[in-house]
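Undergrad: Let me see the structure of the following:
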Amino acid sequence: MWLALAFVSAFFLGCYDINKKMSVHNNAVIPVLFLNTLFCTLLLSPLFFISRLSGETLAGTIYYVPVVSLEAHLYIVLKSLIVLSSWIFGYFATKHLPLTITGPINATRPVMTLVGALLIFGERLNLYQWIGVLLTIVSFFLLSATGKKEGINFRQNKWVLFIFIAAVLGALSGLYDKYLMQKFSSTAVQFWYNLYQCIMMLVVLIILWYPKRAKSTPFSWKWSILLVSFFLTLADFVYFYALSDPDAMISIVSMVRRGSVVISFIGGVLFFHEKNLKGKALDLVLIIIGMFFLYLGTK
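TA: Below you'll find the predicted structure:
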């Protein structure tokens, strides 16, 4: 069940990546990110208020948001800081790099999560799963060569560095998620971490962006901003639910989630008419084959 949920989350995550690229294209990043955290919080708010006003309605279901302790809130605040830091780096990188580059780089994030899962949680992979992991690693080196054809030097381009930092923080977040989902309600974690992110981004918006808004890229409203929040909320809801299963392996769930690159790649071709598709398609095929071997490894 948890593996099927991971594939569903990957689909929504791919839709999220496409709309994120649309939202930040020729647009101010910080207000877009603030609105995304705000809308994510608003989308989950009905569950929170129904749980408070009429707890019996949702009690015992995945939609119930229980009261959590002060200790839990501290854990969730840390989660918010990690995710928000990853998003800030990731959104700026997405604005300046082709989606067919950022997608596959993000797809290497589970390799970092894998190392952590092996060391921290004692997870062990079988032969099929190792093949899937190795194919993902090879795909990254091929992607580096393809990026040079577009004038993107992976060693000197700061936006590539940004997407790598985002990936490392994302991997750290994934490992932390495994711990949180075994300790607290997944729905409670999702609601509160979105709310805390919204508050943090409001501070960033007021202090860093608003006073200098006239000197930076202007903000313009796009309906894709709302879609970013919609697809992200769905992707995270299913993802957290998958990790709440005691048998779920974060190393595998993270790898499958990065299969979202298939959706974002298609979006890059259809909506942004990105170039050098042959080389990137080979990278994509390797990732898909890797996902297949991961699937075989869990049968």
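Undergrad: For the rest of this, base every contact and every neighbour count on C-alpha atoms.
TA: Fine.
Undergrad: list the contacts for residue 15?
TA: By C-alpha atoms under 8 Å, 6 or more residues apart in numbering, the residues touching residue 15 are 228, 231, 260, 263-264.
Undergrad: SS state for it?
TA: Secondary structure state of residue 15, per DSSP: H, G, I helix; E, B strand; the rest coil, is helix.
Undergrad: what about it, distance to residue 91?
TA: Residue 15 sits 15 Å away from residue 91, going by C-alpha to C-alpha, to the nearest Å.
Undergrad: For the helix or strand harbouring residue 292, which residues meet the burial criterion?
TA: Here residue 292 sits within helix 277-297, counting by DSSP states H and E. Across helix 277-297, burial judged by 16 or more other C-alpha atoms under 10 Å covers 277, 280, 283-284, 286-288, 290-295, 297.
Undergrad: Proceed likewise with the subsequent sequence, for comparison:
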Amino acid sequence: MWITYGLTAGVVLGLYDYWTKKGMDGNGVMAVVFWSSFFGAAAWLIAFLPVSYGSGFHVDPGATNLKQQLFILFKGLMMTGSWIFAYYSVRELPMSFSGAMRASGPLWTFLGGALIFGEILTPLQFCAVLASVIAYFLLSQIGKKEGISITCSTPILMMLVATLLSAMTTVYDKWLVQVLELKPNDIQAWSALHRCLLAGIIMWFFCRGGRSPMMPNWSFWIPLIGLAWVGAEWVYFLAIQDPNANVTYLSIFRRVSLIVGFLLSVLLIGESNVGRKSIVILILLISTITLILHA
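TA: The predicted structure follows:
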């Protein structure tokens, strides 16, 4: 089931990527980061109330001590930083390229999983991981034909930073659940509140004095961003609760989001160079299927 959960999280993240692109249209990054975080936190508030008791979503406010809260806060710091860098990139780049810059994510996750959890892939499995990384790289190379330089583009570098932070969070989540033995609901609910608070502080710092508006041009895309992330994270945590779950595989499965986002971009935004990009994404799909069949 952890494979199914991982793929489902990837599909939801594809919607999240598309909604982020739409929500960023004409808006400042910090305003979107805060308000999407706000709606994500609001979705978890009911879990702290007695009405949620026995529902499977309930969170006991007194169940985590200060040390555990600090561990969860560190997750929130990494995620908030990842969002800020990623949103700047998504605002400036076509969806296919902002997704392609996550190419190094599975490798970083692989290194983390190997070093921390001893997750070693077979030669065939490693080739599938490598093929997916190469596919993302080739997709990014197509960007040169569209005037996007990997080495000289600030949005590209921002997405690389966001990818590294996201990969660290992927490994850290499994450590919180399987080593520190924190309840997934506690991690997600408190982290959502932490992210909202952190994003609010950062937004105030960057937007004070009228340098940037704290209120975005309002659209229903913004709450959808926050709710989609909560949904994807919920499904992802169902996956990593399984002791057999491999964080390297999960990192690859979550990259299914690129396929979903690319299709939505082609149909609704007007992505260019569709033929060449489709071939590269097909390579990615084959590598993902290979991992599923040999999991």
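Undergrad: returning to what we had before: the helix holding residue 292 of the first structure vs the second structure, average distance?
TA: Once fitted to the second structure, helix 277-297 of the first structure is off its aligned match by 1.1 Å on average (mean C-alpha distance after the TM-score superposition for the first structure).
Undergrad: Which residue numbers in the second structure does that helix align to?
TA: Here helix 277-297 of the first structure aligns to the second structure at residues 274-294, judged by TM-score structural alignment.
Undergrad: ditto for stretch 134-142 of the first structure
TA: So stretch 134-142 of the first structure sits over residues 130-138 in the second structure, by TM-score structural alignment.
Undergrad: The matching stretch against the first structure, how far on average?
TA: Per aligned residue, stretch 130-138 of the second structure averages 1.6 Å (mean C-alpha distance after the TM-score superposition for the first structure).
Undergrad: what residues does that stretch touch?
TA: With C-alpha under 8 Å, 6+ apart, stretch 130-138 of the second structure has contacts from 99-104, 106-107, 252, 280-281, 283-284, 287-288.
Undergrad: so how far is it from its chain's centroid?
TA: Centroid separation for stretch 130-138 of the second structure versus its chain: 18 Å, with C-alpha atoms, centre = their mean, to the nearest Å.
Undergrad: again, but for stretch 95-113 of the second structure
TA: 10 Å.
Undergrad: between the contacts of stretch 130-138 of the second structure, which is nearest residue 270 of the second structure?
TA: For those, the minimum distance to residue 270 of the second structure (C-alpha to C-alpha) is 15.9 Å, reached by residue 99.
Undergrad: quick one: what helix or strand has that closest one in it?
TA: helix 95-100.
Undergrad: can you name the residues of the first structure that that helix overlays?
TA: Aligned by TM-score structural alignment, helix 95-100 of the second structure falls on residues 99-104 of the first structure.
Undergrad: ok, residues contacting the matching stretch?
TA: Residues outside stretch 99-104 of the first structure that contact it (C-alpha under 8 Å, 6+ apart): 17-18, 21, 93-94, 140, 143, 147, 163, 260-261, 264-265, 268, 274, 280, 283-284.
Undergrad: same question, stretch 22-31 of the second structure
TA: 32, 84, 87-88, 90-91, 199, 202-203, 206, 212-217, 219, 221-222, 225.
Undergrad: List the buried residues in stretch 140-154 of the first structure.
TA: Quick answer for stretch 140-154 of the first structure (16+ other C-alpha under 10 Å): 140, 143-144, 146-147, 152-153.
Undergrad: any idea what residue 259 of the first structure aligns with in the second structure?
TA: Using TM-score structural alignment as the criterion, the counterpart of residue 259 of the first structure in the second structure is residue 256.
Undergrad: ok, how many other residues are close to the nearest residue to that match once chain neighbours are set aside?
TA: In space, and not counting its chain neighbours, residue 256 of the second structure is closest to residue 10: 4.9 Å by C-alpha to C-alpha, 6 or more residues apart in numbering. The burial count assigned to residue 10 of the second structure is 26, neighbours taken as other C-alpha atoms under 10 Å.
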